[in-house]
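Chemist: Here you go, sequence then predicted model.
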Amino acid sequence: MNHHTLPPLGIILCTGFLVPWLLIRARWAQQVPRLALTVWAASGALFAGSAALLSAQLVLPSRTGHRLSDALFALEMPPYEEWSHLSERECAAFAVAVAVLAAPVAGFARALLRARRSRLLHAETLRLVGRYDASLRATVLDHERPVVYCLPGRSRRVVVSSGALTTLTSPQLDAALAHERAHISGRHHLLVAAAESFAGVFPHLPLARLGGAAVPLLLEMAADDRALRRCSRDALATALYALASGKAPRQAFAAGGPSAALRMRRILTPQAAGHPVLRGLLTIAAAGLAAAPLIITCCSFPN
């Protein structure tokens, strides 16, 4: 057995199976959603990189290196003039690693293009049926149901229905608008596309399956936290209540929606961020330490 496969295998097991199991059960994740989102994103990147490294190590012979750094250097892009010095085995390993990494990258690109086309079509419709309100810096759409949502990306805009204008008070409307602008400024659509594409490439992986459901909710909570810098908790919570029944296009972010009740409870029962951050960092450290025995074992083997 090529013992250099143990470190990437350990990282794959930790990020693909252990970390999502810990995150989905961690209470701190919803209290500090930006930290949780960072862990989800880092886990996805580490999983993809480790999968590429593991695939390459399965192709390379065990004598290519003793330390983990040797395995990393085996995949390093050489200068153009040194390509001729690579063996066929090393070229095959490099090609396999690139192919493994290309799958999630291509899926991410497809998800972005598909979402962009959908948003552009919806933006064209809004130009025809909506009207821009300079005081709100939003497009007003004649619709009796109270809805506030945003289109991120290049076609970014905030949309407010006439029903929302008559239902929401001024502080509530300001809170809903601040929530939607937090989605736009935070480029949250990129994380949604990444989670969806990752779940498409690895549909049965716990990291992809659980992350695909957790990331959108955490993004809504992160936008809530950003909006609370400009509005009161009561204004945002009551705005979510009024907008809970509203629906938005698939590629848009809505202030209300099915997660409104959970987010209202979170907003109205705030907790100090210090302890959740500490618990989150301890969870991350525990997951990292889980891979340590495999790495130590690998480095303990003779060459």
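Modeler: Cool, got the structure.
Chemist: going forward, measure contacts between C-alpha atoms and count neighbours the same way
Modeler: Fine.
Chemist: Ignoring the adjacent residues along the chain, who's closest to the spatially most central residue of the chain?
Modeler: Centroid-nearest residue in the chain: residue 191, 3.6 Å away (criterion: C-alpha atoms, centre = their mean). Closest residue to residue 191 apart from its sequence neighbours, by C-alpha to C-alpha, 6 or more residues apart in numbering: residue 215 at 7.5 Å.
Chemist: Then residue 149?
Modeler: residue 254 (4.1 Å).
Chemist: how many other residues sit next to the one you found?
Modeler: Using other C-alpha atoms under 10 Å, residue 254 has 28 other residues around it.
Chemist: so it touches residue 245, yeah?
Modeler: No - between residue 254 and residue 245 there is no contact under C-alpha atoms under 8 Å: 10.5 Å.
Chemist: what about residue 31, distance to residue 269?
Modeler: 10 Å (C-alpha to C-alpha, to the nearest Å).
Chemist: Look at these two and report which has more neighbours.
Modeler: For residue 31 and residue 269, the more surrounded residue by other C-alpha under 10 Å is residue 31, and the numbers stand at 25 against 9.
Chemist: what does stretch 39-59 contact?
Modeler: 2, 4-5, 8-9, 11-12, 15-16, 19-20, 71-72, 75, 89-90, 92-94, 96-101, 104, 191, 198, 207, 211, 215, 284 (C-alpha atoms under 8 Å, 6 or more residues apart in numbering).
Chemist: Pull out the buried residues from stretch 184-201.
Modeler: 184, 186, 188-189, 191-201 (16 or more other C-alpha atoms under 10 Å).
Chemist: hold the first one in mind and look at this next one:
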Amino acid sequence: MMLFVWSPFLVPFLAAPAARRLAEALPPRPAAWVLGSTGALLAGASAASLGLLLADGLLRIPAVAALGHLSVPWLDEATPTAMVLAALAGLALLLTGGLTLRTAHRQYRDLRRARAALGLPAEPRTRLRDRLAPAAHPLEVLDDDRADAYALPGRPGRIVVTAGMLRALPGPERAALLAHERAHLTSRHHLFLAAAEYAAVLHPALRQLRAPIGYHLERWADEDAARSVGDRAVTARAVGRAALAAARAPRRERPLLAPAVADGPGPVPRRVAALLSPRQTTLLAPAPAAGRRRRVVTALALAACLAVSTAATVDATKDLHHTVETAQLAEDGR
């Protein structure tokens, strides 16, 4: 178990850069899914490995060993360092658990504060049918001269836009702006953002996935908005004009899980350029042979990393189960 259990801690340092590179070669929607699923799988594997290390050490406690009819001398002889590793794993789990709870509380607090500012109930009650098939997302206009617009998650989600932002855009660009925010809510992009935050808490190497996920989610919404309004140039102008208007007097009240068309001023020029010069990139799309080979190699490397992390966690779990069975046999043979 000691050999397998360490892999999920080391693999993310290789897998995260591979996922970022592969995402750059994919359209926005699959890119966001690659980054989000990679972060969730690797974070879950590393948390599971910590739990396995802690469980292996807990088996040495006399009360636990007696409950499971385990031979403590045999366990100590099999893995002498188990208690030390279990103590370190327990501390790591306490730390990451506390940070995860703090992250969840901060996200909930921000969303509740944003809903309260709009005069909405903090915890709306909806029927099951509404949860499975939510109604159209209402539009909330804030009487604020500062330019801002974002998608507020909820049941149903709200498109929040300030009067300043509406004045900054002409009619066609307003339609593109609203279509962009509607795309965030329809595709539940806030769940990707939340998962990225939790993954970053559970493993430090996964922090580098947060910014790329945010960028590809914005590109995903850009493409959906362009299809909705039927004009990529109008959508590009809406993105650029909204970012410039929001940068003049930024608002601080936006929740962390509320995607916004003007979010992240750094990647906005890239988003505008992508809308003005669209090219649907796929893993095997026509491209120079060297570039295509690099994409395929990157995809294979990422798949190998995910497979190794998953297989190592499964093998470590099986190894712990085998250890328990052997310790029980050793106790019965005394």
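Modeler: Great, that's in hand. Just so you know, these numbers come straight off a predicted model, no measurement behind them.
Chemist: re earlier: of the contacts of stretch 39-59 of structure 1, just the buried ones, PyMOL syntax please.
Modeler: To isolate the buried members of the contacts of stretch 39-59 of structure 1 in PyMOL, using 16+ other C-alpha under 10 Å:
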select buried, resi 4+5+8+9+11+12+15+16+19+20+71+75+90+93+94+96+97+98+100+101+104+191+198+207+211+215+284
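Chemist: and the contacts of stretch 39-59 of structure 1, which of them are in helices?
Modeler: 8-9, 11-12, 19-20, 71-72, 89-90, 92-94, 96-101, 104, 191, 198, 207, 211, 215, 284 (DSSP state H).
Chemist: Spit out the contact partners of residue 202 of structure 1.
Modeler: residue 208.
Chemist: what about it, distance to residue 36 of structure 1?
Modeler: Distance of residue 202 of structure 1 to residue 36 of structure 1, given as C-alpha to C-alpha: 20 Å.
Chemist: Could you do residue 284 of structure 1 as well?
Modeler: 10 Å.
Chemist: Look at residue 150 of structure 1 and tell me its secondary structure.
Modeler: Three-state assignment for residue 150 of structure 1 (DSSP: H, G, I helix; E, B strand; the rest coil): strand.
Chemist: Quick one: neighbours of it, just the number.
Modeler: Around residue 150 of structure 1 there are 27 other residues, counting by other C-alpha under 10 Å.
Chemist: Number of residues surrounding residue 306 of structure 2?
Modeler: By other C-alpha under 10 Å, 21 other residues sit near residue 306 of structure 2.
Chemist: and what of residue 293 of structure 1?
Modeler: Burial measure for residue 293 of structure 1: 13 neighbouring residues, criterion other C-alpha under 10 Å.
Chemist: try residue 233 of structure 1
Modeler: 22.
Chemist: now do the one 10 residues further on
Modeler: Summarising burial for residue 243 of structure 1: neighbours were counted as other C-alpha under 10 Å, giving 26.
Chemist: Distance check, it against residue 183 of structure 1.
Modeler: 17 Å.
Chemist: next one: residue 30 of structure 1
Modeler: 17 Å.
Chemist: Please say which of the two ends up with more neighbours.
Modeler: For residue 30 of structure 1 versus residue 183, neighbours defined as other C-alpha under 10 Å are more numerous around residue 183 (26 against 22).
Chemist: tell me the SS of the more buried one?
Modeler: helix.
Chemist: Against residue 153 of structure 1, how distant is it?
Modeler: The gap separating residue 183 of structure 1 from residue 153 of structure 1 is 10 Å, by C-alpha to C-alpha.
Chemist: just residue 209 of structure 1 next, same as before
Modeler: Residue 209 of structure 1 sits 25 Å away from residue 153 of structure 1, going by C-alpha to C-alpha.
Chemist: Next, count neighbours for the closest residue to residue 199 of structure 1 other than its chain neighbours.
Modeler: Counting by C-alpha to C-alpha, 6+ apart, residue 208 is the residue found nearest to residue 199 of structure 1 once chain neighbours are left out, at 4.5 Å. Per other C-alpha under 10 Å, the neighbour tally for residue 208 of structure 1 reads 26.
Chemist: residue contacts, residue 208 of structure 1?
Modeler: Residues near residue 208 of structure 1 by C-alpha under 8 Å, 6+ apart: 16, 195, 198, 199, 202.
Chemist: re the thing from before, check the alignment and tell me where the residue nearest to residue 149 of structure 1 lands in structure 2.
Modeler: Counting by TM-score structural alignment, residue 254 of structure 1 lines up with residue 260 in structure 2.
Chemist: Likewise for residue 273 of structure 1?
Modeler: Using TM-score structural alignment, residue 273 of structure 1 sits opposite residue 281 in structure 2.
Chemist: And residue 217 of structure 1, which helix or strand is it part of?
Modeler: According to DSSP states H and E, residue 217 of structure 1 maps onto helix 206-227.
Chemist: Sort out which residues of that helix are buried, please.
Modeler: Within helix 206-227 of structure 1, the residues scored as buried using 16+ other C-alpha under 10 Å are 206-212, 214-227.
Chemist: Now the next helix or strand after that helix on structure 2. Mean distance?
Modeler: Per DSSP H and E, the first helix or strand lying C-terminal to helix 206-227 of structure 1 is helix 233-243. Taken against structure 2, helix 233-243 of structure 1 registers an average deviation of 0.9 Å after superposition, with mean C-alpha distance after the TM-score superposition for structure 1.
Chemist: Helix 233-243 of structure 1 relative to helix 206-227, how many degrees between them?
Modeler: 120 degrees (axes from the mean of the first three to the mean of the last three C-alpha atoms, to 10 degrees).
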